[in-house]
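Novice: Pasting the sequence and the predicted coordinates here, then a few questions.
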Amino acid sequence: MCHDLAAALDIGGTKIAGALVDSSGRLLVRARRATPAGRDGAAVMGAVAEVLRELTAARGWARVAAVGIGSAGPVDASAGTVSPVNIPGWRDFPLVDQVRAVVGGLPVVLVGDGVAMTAAEHWQGAARGHRDALCMVVSTGVGGGLVLGGRLHPGPTGNAGHIGHLSVDLDGDPCPCGGRGCVERIASGPHIAARALAAGWRPGPDGDTSAAAVAGSARAGDPIAVASFDRAGQALAAGIAATASLVEIDIAVIGGGVAGAGELLLAPLRRHLKTYAALSFARDVAVAPARLGADAGLIGAAAAAAGARGLWAVGG
């Protein structure tokens, strides 16, 4: 039997997705569960186990050589544990051991969800061909990952590039991570919506108060909604400029649900980046939308597993 597939998990605050992935990045089998309401630790692991059992029962499982996990973070790849900010029931949770017990002892590789998205976009997406890149997930939270010198750079614990918890407002609002004024505290979907509501924005008749609803109002010209996206773009620009100054990236790729707002977010981001990234080696950083959409976490988790196990070539 040829062991030429990787299994992938993408774990976040709203959904748990799984797939069997081949060496071209195709998702051959999919499984999905909603992250349980309340995000109780045992219930979340139960949903993960359901996804895994669906995959292990699928045709093709016998070809799986390794399992990759992209999880909301922070994660500790060296210990195999996760402590996602948006899953309060998991603190130092032994996710790798728990997954390994379900999949029969296959090798399991853990990275943060931002690193997984970065692996995907460098392999198959907007960062392909770039030697130095920052890729970001802007959604319920804000995560990220780095490609340096043409290779994925997850760092010792799998969290390198976690731009969401860079502080860009030293006297800003407290963040659940323990910092203040973090990029995530300003640019994530829930905070875009909360800021608009606090400033006087009102939802439509359906009562939708999500960032997507704010984006709809912004497209219609609502100045409060436009201002909330502008503030998010400013925070992202400050974080990207700081990263560019530190490690000399040449592209920032923006994905995740909030990035679906397109130019409502990217236009102010690019405008603010011109102000923040003024040094000669940082001012030419390109900003591009991610190409792989909602599948990026799964493709990247598979790529991380494949790269770590020498299963396929996954360089961009």
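Specialist: Done, it's in.
Novice: okay, CA-based contacts and neighbour counts for the rest of this
Specialist: Will do.
Novice: Do a quick rundown of the strands in the chain.
Specialist: 5-11, 15-21, 27-34, 64-71, 75-76, 81-82, 108-112, 133-138, 142-148, 151-152, 251-255, 286-289 (DSSP state E).
Novice: Which residues does the fifth one contact?
Specialist: Among residues not part of strand 75-76, those counted as contacts by Cα atoms under 8 Å, 6 or more residues apart in numbering are 81-84, 110-112, 157-159.
Novice: Put the buried members of those into a ChimeraX selection.
Specialist: Remark: buried members of these, expressed as a ChimeraX selection using 16 or more other Cα atoms under 10 Å:
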select :81,82,83,84,110,111,112,157,158,159
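Novice: and of the contacts of strand 75-76, the nearest to residue 67?
Specialist: residue 110 (8.7 Å; Cα to Cα).
Novice: Comparison target, given below:
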Amino acid sequence: MTVLALDIGATKFMAGVVHAGHEVRDVRQVEVPREDVWGALRALLLEVAGSAPVVAVGIGSAGPVDVRTGVVRPLNIPEWKAGFPIVPAVRELFSAAALRFAIDGACLALAEHRVGALRGVSDALAMTVSSGIGGGIIANGEVLLGRTGNAGHVGHIVVPGWDTPCACGGFGCVEAVASGMSSVRWAREQGWSGSTGVQLSEAAHAGDETAVAALHRAGTALGAAIASAAALLDIDRVVIGGGFAQSGEPLWRPLRAALAEHARLGYLAQLRVVPSRVTHGATLVGAGVLATTAVAD
């Protein structure tokens, strides 16, 4: 019998088989195509599942989501932006499987709370800073999902000083300023010639002025957004994962400076922002936690 974990990201899908201790093995991935998105994901799931019966599937997805209907509306997947019924589609594929579904930020929070930097922490925020920006909230030791499953979707906190258009239709969201994709877009508008967040980070470490400015811009926006979220949630721990978050000091130095500038309330005096310890697919690990919970139930 097989338990599957699925991560629906902005640029790629990842799926793997969940083993004891929430370890996800046999992980495979595919880039999100421009057309026939479900066809690509369906093929990936069938490939990972193999011939053994699938008894449970945990699904973590970029948001927004609606856990009540099992629909995803990822802003960066145009074909699904109006909504795709992922839970009914996966249920049709694996009719005997128990399904659990959550936004990727909630899966990140689950992974960090179970095996990462938030073990033993009762109130915290987990963030992913990658192609987009997401998050999940731990409150009283439990993951807070919210009315539709989008609690913790911190990418759409509005940060002061920017009016950058966001894919959500608003302006000045931290995702529009500080995500990997947004930072690359801004740098290219300034004349930088690279095309990926990894290249941007490497250029910043090499001293490229435009790349340094792009990461400084992103880190400053992140620090301001974290200060706002921490003040609202009354937390003292934030963990940040995701590929773009691994950009090092060019991103983290301005983040810490902005945090010190904005997080001035007394109850935030012990606030700590730390990098993720779940280094290989935190959303996928969290989806695996969802799946094993489904089996236990």
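Specialist: Great, that's in hand. Just so you know, these numbers come straight off a predicted model, no measurement behind them.
Novice: TM-score of the superposed pair?
Specialist: TM-score of the superposed chains, computed with TM-score structural alignment, normalised by the length of structure 2, equals 0.93; 296 aligned residues with a Cα RMSD of 1.8 Å.
Novice: Pick the most buried one from the strands of structure 1.
Specialist: Comparing the strands of structure 1 by mean neighbour count (mean count of other Cα atoms under 10 Å), strand 133-138 comes out on top with a mean of 30.
Novice: List of residues touching it?
Specialist: 114-115, 117-118, 121, 127, 142-148, 161, 163, 187-189, 240, 243, 249-259.
Novice: In structure 2, which residue range corresponds to that strand?
Specialist: Using TM-score structural alignment, the residues of structure 2 aligned to strand 133-138 of structure 1 are 124-129.
Novice: Also stretch 236-249 of structure 1?
Specialist: Using TM-score structural alignment, stretch 236-249 of structure 1 pairs with 222-235 in structure 2.
Novice: Nearest residue to residue 58 of structure 2 in space, please, no chain neighbours.
Specialist: Spatial nearest neighbour of residue 58 of structure 2, chain neighbours left out: residue 291 (4.2 Å); criterion: Cα to Cα, 6 or more residues apart in numbering.
Novice: now do residue 41 of structure 2
Specialist: Leaving out its chain neighbours, the residue that sits closest to residue 41 of structure 2 by Cα to Cα, 6+ apart is residue 13, at 6.9 Å.
Novice: show me what contacts the alignment partner in structure 1 of the one you found?
Specialist: Using TM-score structural alignment as the criterion, residue 13 of structure 2 maps onto residue 16 of structure 1. Residue 16 of structure 1 sits next to 9-10, 32-35, 47-48, 51 when contact means Cα under 8 Å, 6+ apart.
Novice: and if we set it to 7 Å?
Specialist: 10, 32-35, 48 (Cα atoms under 7 Å, 6 or more residues apart in numbering).
Novice: what does residue 131 of structure 2 give?
Specialist: Applying Cα under 7 Å, 6+ apart, the residues contacting residue 131 of structure 2 are 10, 179-181.
Novice: which residue in structure 1 lines up with residue 286 of structure 2?
Specialist: Match for residue 286 of structure 2 (TM-score structural alignment): residue 300.
Novice: Its match: neighbouring residues, count only.
Specialist: 34 (other Cα atoms under 10 Å).
Novice: Identify the residue nearest residue 97 of structure 1 in space, chain neighbours excluded?
Specialist: The nearest residue in space to residue 97 of structure 1 (Cα to Cα, 6+ apart) is residue 80, at 7.1 Å.
Novice: give the contact list for the one you found.
Specialist: 94-96, 110.
Novice: sorry, back to before: and the contacts of residue 131 of structure 2, which of them are in helices?
Specialist: 180-181 (DSSP state H).
Novice: gap between residue 66 of structure 2 and residue 102 of structure 2?
Specialist: Distance, residue 66 of structure 2 to residue 102 of structure 2, by Cα to Cα, to the nearest Å: 9 Å.
Novice: shared neighbours, the two?
Specialist: Common neighbours of residue 66 of structure 2 and residue 102 (Cα under 7 Å, 6+ apart) are residue 149.
Novice: if we can go back for a sec, would you mind measuring from the residue nearest to residue 41 of structure 2 to residue 126 of structure 2?
Specialist: For residue 13 of structure 2 relative to residue 126 of structure 2 (Cα to Cα), the value is 21 Å.
Novice: Repeat that for residue 284 of structure 2.
Specialist: 15 Å.
Novice: most residues in a single helix of structure 2, which one?
Specialist: Longest helix in structure 2, counting by DSSP H: helix 209-233.
Novice: in that one, what counts as buried?
Specialist: 210-231.
Novice: helices or strands next to that helix in the packing?
Specialist: On a contact count with 3 or more Cα pairs under 7 Å, 6 or more residues apart in numbering; DSSP states H and E, helix 209-233 of structure 2 meets helix 174-178, helix 180-189, helix 197-205, helix 249-262.
Novice: Superposed on structure 1, what's the mean shift for it?
Specialist: With mean Cα distance after the TM-score superposition for structure 1, helix 209-233 of structure 2 departs from structure 1 by a mean of 1.2 Å once superposed.
Novice: what sits up against that helix?
Specialist: By Cα under 7 Å, 6+ apart, helix 209-233 of structure 2 touches 157, 159, 174, 177-178, 183, 186-187, 192, 200, 203-204, 250-252, 254-256, 258-259, 262-263.
Novice: Report the buried members of the residues you listed.
Specialist: So, by 16+ other Cα under 10 Å, the buried ones in the contacts of helix 209-233 of structure 2 are 157, 159, 174, 177-178, 183, 186-187, 192, 200, 203-204, 250-252, 254-256, 258-259, 263.
Novice: picking up where we left off before, next, the mean deviation of the match of strand 133-138 of structure 1 compared to structure 1.
Specialist: Aligned to structure 1 and superposed, stretch 124-129 of structure 2 gives a mean residue distance of 1.0 Å (mean Cα distance after the TM-score superposition for structure 1).
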